[in-house]
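Visitor: Any chance you can model this:
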Amino acid sequence: MEPRFLLLSDVAAELNVSDSQVYHMVRSGELPAIKVGGRGQWRVERAKLEEYIQQKYAETAKWVLANPLTERDAAE
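Guide: You can find the predicted model right below:
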C-alpha cells in the first residue's frame, strides 16, 4: 500500500524536478501541502499530487491548442 502523504523529496522524484522547485511550488500555493509535526515538515497528499498533475495536463493541452505547431517548430 502506498503512503497517503509524501515527502517533498518524494514529490520531486515523481515529477523529476529538484527539491527546491517542489518547495517553491508548495510555498507559492501552486501545489497544496500541509505542515506536520513539531518541526513543521511539509507533506503532500498523494491525491493532491495526482490532481496537480491532471491540472498541468489540462493547462498544457490548452496551451498547445493556443500555440499550434509551426513549420519552423516541426523542423527542430
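
Visitor: From here on, just use CA atoms for contacts and neighbour counts.
Guide: Noted.

Visitor: List the buried residues of the longest helix along the chain.
Guide: Ranked by residue count and defined by DSSP state H, the top helix of the chain is helix 46-66. By 16 or more other C-alpha atoms under 10 Å, the buried positions in helix 46-66 come out as 46, 49.

Visitor: compare with the first, here's sequence two:
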Amino acid sequence: MVSRFLTLTDVTEILNVSMPQAYALVHNGDLRAMQIGGRGQWRISQDDLEEYIQRMYSETERRIRRGEREGSTPDKAAAER
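Guide: Next up, the predicted model:
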C-alpha cells in the first residue's frame, strides 16, 4: 500500500535537497505541510508535493522566457540588463 503522506526525509530524497532546505520550504509556506502527533512530526501529502513541483516548473519556465537569471526577481533582472 502506498502511503498518502510523506515525511520530510522522503521529500529530501525526492527533491534531492538537504533537510534544512526541506524545512525552509515548509516554514516559509512554499510547500504545504502539517504537523501531527505529540512530537509535531511533519507530513506532506503526495498531492501537495506534486503541486509544488509543477509550480516550480511553471515558475522556472516563466523566468527562462523572461531571460531572468536563477534566483533573481523580475526587477533585479531588468536592472541587470
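
Visitor: ok so, going back, give the buried residues for the helix or strand just after the longest helix of the first structure.
Guide: Using DSSP states H and E, the helix or strand that follows helix 46-66 of the first structure in sequence is helix 71-75. For helix 71-75 of the first structure, burial by neighbour count (16+ other C-alpha under 10 Å) applies to no residue.

Visitor: what does stretch 9-17 of the second structure give?
Guide: Buried residues in stretch 9-17 of the second structure (16+ other C-alpha under 10 Å): 11, 12.

Visitor: Stretch 28-43 of the second structure now?
Guide: Neighbour count says stretch 28-43 of the second structure has 31, 32, 33, 42, 43 buried, by 16+ other C-alpha under 10 Å.

Visitor: Now do the spatially closest residue to residue 52 of the first structure that is not a sequence neighbour against residue 22 of the first structure, distance only.
Guide: Leaving aside its chain neighbours, residue 52 of the first structure sits nearest to residue 31 (6.7 Å; criterion: C-alpha to C-alpha, 6 or more residues apart in numbering). Separation of residue 31 of the first structure from residue 22 of the first structure (C-alpha to C-alpha, to the nearest Å) stands at 8 Å.

Visitor: can you pull the contacts of residue 25 of the first structure?
Guide: residue 31 (C-alpha atoms under 8 Å, 6 or more residues apart in numbering).

Visitor: average distance between the helix or strand hosting it and the second structure?
Guide: For residue 25 of the first structure, the host element (DSSP H and E) is helix 19-27. With mean C-alpha distance after the TM-score superposition for the first structure, helix 19-27 of the first structure departs from the second structure by a mean of 0.6 Å once superposed.
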